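Chemist: make a model of this:
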Amino acid sequence: MSDHPTRIGLLSDIHSNAVALEAVLDDLGDVDAVVCAGDVVGYGPSPAQCIDSIRTREIPTVEGNHDRAVVNGQPYESGDQYASLTLSEEKQAWLAGLPRERLLFDRQLKVVHDHPEEKNRYTIPAAFDPILLGDEDVLVLGHTHIQHAEVFDAGIVVNPGSVGQPRDNNPKAAYAVVNLDTLSVELHRVSYDIGAVQRRIGDTSIDSYNANRLAKGQ
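Modeler: Take a look at the predicted model:
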C-alpha cells in the first residue's frame, strides 16, 4: 500500500466467486490500495479461497450480511450453508472480526456494506444523496449488487457493484476505482469464466439457481 494512496480499487459482494475475484484483481491495474465493502462469502463455491485472497493482499474489508449470517449460523441461502459447513474455525473467526464500517486514508474514505446508518438497508441508486455523506469525501457501499456512482459537491457515493454476483443484468464482474485527489470515480466490468464457476457449484451442495443466475447478471 502506498504511503499516500490516491487511486483506490473498490470491491464488494465477492460472494465466494474466486474466478471473478481473480479476474478483477488482474484487471485493476495501477492502484495504490484496494478496499472491500463486504460479503466475501455466500452464494458461491469458493468461500475459503476468497477469504485467503483478501487476507493475503491485506485488503481492508467490512462485514456484509452474508458474512454475518455464516458466522451466526443463520444462513439466507444454500451458499451460506455451504460456507458454514466448509470454512475452518479460524476463517469464520476472521469473518466474525470484520467491522461494521471503516474510515480509511486519513478518514477521506468510508466503507460500509449496506447503509451508513441502518444495517441491512438497501441503498439503491435512486437513494444516492449527499445526505449519506459524513465528513468523508467518498462513501463506498455494497449490498444491492448494482453498480452506480454519483459525484456531488460534498463528495462521492459509489457502489462498485458485485464482483461475484452482479444483479444489474450485466454478468461481467464489477468493480470501481476512485481517485482521492481529483475526487473522481471510474466504473469497470471484466469478463470471467462463468462456466467454470457454474461447474464448481454443481460439485457442491449449493442450489443450482445460484449457478444459473450468474450468466444472466441477476
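
Chemist: C-alpha only now, for contacts and for neighbours.
Modeler: Fine.

Chemist: buried residues in the helix or strand that contains Ala196?
Modeler: Assessed by DSSP states H and E, Ala196 sits inside helix 194-202. By neighbour count on 16 or more other Cα atoms under 10 Å, the buried set for helix 194-202 is 194, 197-198, 200-201.

Chemist: can you check stretch 21-33 too?
Modeler: 21, 23-24, 28, 31, 33.

Chemist: show only the entries of the residues you listed found in helices.
Modeler: Under the assignment DSSP state H, those contribute 21, 23-24 to helices.

Chemist: please give me the structure for this one as well, since I'd like to look at both together:
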Amino acid sequence: MRIAFISDIHSNIHAFERVLEELEKEDVDKIYCCGDIVGYNAFPSECIRLVKEKIDGSVMGNHDYATLTGNTGWFNEYGVEGVNYARRAISEEDMDFLESLETHIYLKVDKLKIYITHGSPRDEIFEYIFPDSKDELLLTLADMAKADVLVMGHTHLPMERRIKGKIFLNPGSVGQPRDGNPKASFMIFDTESREAHFKRVSYDVDKTAKAIMEKGLPRFLAQRLYLGI
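Modeler: I've put the predicted structure just below:
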C-alpha cells in the first residue's frame, strides 16, 4: 500500500490545493494528516472543508487544540494571532470537526504497525521530535507506541530515521515549511518496500501572503513563507 502523509497545513489553502493536485498524479491508496489543519494563515475553514473531503484521517495538532479551546498560553504572538483569527473565522460545524479529531491513529498494514500523531507517543499534541533526536529517545517512543513506524508532525521539518528496524518519519509542512525551502512538503510511504519518498511542490505564495495581510494577520507570517522559515 502507498500511503500519503501530510502535516501542518496551517490554513494555507493554496499550498494544500497544490499538494492535493500532485497527489492525484500519484498512485496512493490513502492520505493521512499529522495535525495542525488551522493556525497562522488566512483560510482555516477552507482547509477544514478540504480535509473532510479529501483526507482519510487526521489527528489533532496543538493549533487545532488551541483553536478549539482558546488556550494559547504556550504560543508566541504569531501563534496567538493565528489562533484568534481561526476562532473568529470558522463555523460551529468546523469546531465540531476539530473536536472530533483523535490524538493518534493506529494502522496495521502489510505486517507493519504504523502510529500517526502530531507530537509524539509520549505527548501527542505538544512534544517536538526533531530530525536530530537521539536514537535512545526514538526507540523509547516506538516502544511506547508498540509500533514499527512512527509518523509525526509539529516540527515543520521533513524527517526520516531508521534505527534497529524501526522507522521514524515526518512529512514536513504543507502550509509553513521551516527547512529553508518554501515549497509545500509531503511524503509517500510504501508499506511493502518500506521506502519513504519526500516530495515538494511550489504554490502561489504571493496570493497566500496577500490574503494574510488583508485579514490583518502579522506581516511576518506572510514574509516567512517566502523564506521557508
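
Chemist: overlay them and tell me the TM-score.
Modeler: Scored against TM-score structural alignment, normalised by the length of the first structure, the superposed chains reach a TM-score of 0.93; 213 aligned residues with a Cα RMSD of 1.4 Å.

Chemist: could you redo the buried residues of stretch 21-33 of the first structure as TSV and give each row distance to Pro125 of the first structure?
Modeler: Shown next, in TSV, are these (distance: Cα to Cα, whole Å):
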residue	distance to Pro125 of the first structure
Leu21	23
Ala23	25
Val24	22
Leu28	24
Val31	25
Ala33	25
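
Chemist: please identify the residue most distant from the middle of the first structure.
Modeler: Centroid-distance maximum for the first structure: Asp153 at 25.6 Å, with Cα atoms, centre = their mean.

Chemist: hmm, back to that, out of the buried residues of stretch 21-33 of the first structure, who's nearest Gln165 of the first structure?
Modeler: Using Cα to Cα, Leu21 comes nearest to Gln165 of the first structure of those, at 10.6 Å.

Chemist: for that closest one, what are its contacts?
Modeler: Neighbour list for Leu21 of the first structure: 14, 50, 163-164, 173 [criterion: Cα atoms under 8 Å, 6 or more residues apart in numbering].

Chemist: ok, which pair from the residues you listed is furthest apart?
Modeler: Counting by Cα to Cα, the most remote pair of those is Cys50 and Ala173, 14.4 Å apart.

Chemist: when these two are compared, which one has more neighbours?
Modeler: When neighbours are counted by other Cα atoms under 10 Å, Ala173 comes out ahead of the other of Cys50 of the first structure and Ala173, with 28 against 23.

Chemist: mind listing the helices for the first structure?
Modeler: Counting by DSSP H, the helices of the first structure are 18-27, 47-56, 65-72, 78-86, 89-96, 194-202, 208-212.

Chemist: nearest to Asn120 of the first structure, of those helices?
Modeler: Of all the helices of the first structure, helix 65-72 comes closest under Cα to Cα, at 6.7 Å.

Chemist: mind checking what Gly202 of the first structure lines up with in the second structure?
Modeler: Alignment note: Gly202 of the first structure maps to Met213 in the second structure; criterion TM-score structural alignment.

Chemist: isn't that match up against Ala222?
Modeler: Yes - using Cα atoms under 8 Å, Met213 of the second structure and Ala222 qualify as a contacting pair, with a distance of 7.2 Å.

Chemist: tell me where the first structure has strands.
Modeler: 7-11, 33-36, 101-104, 109-112, 138-140, 148-152, 155-159, 173-179, 184-190 (DSSP state E).
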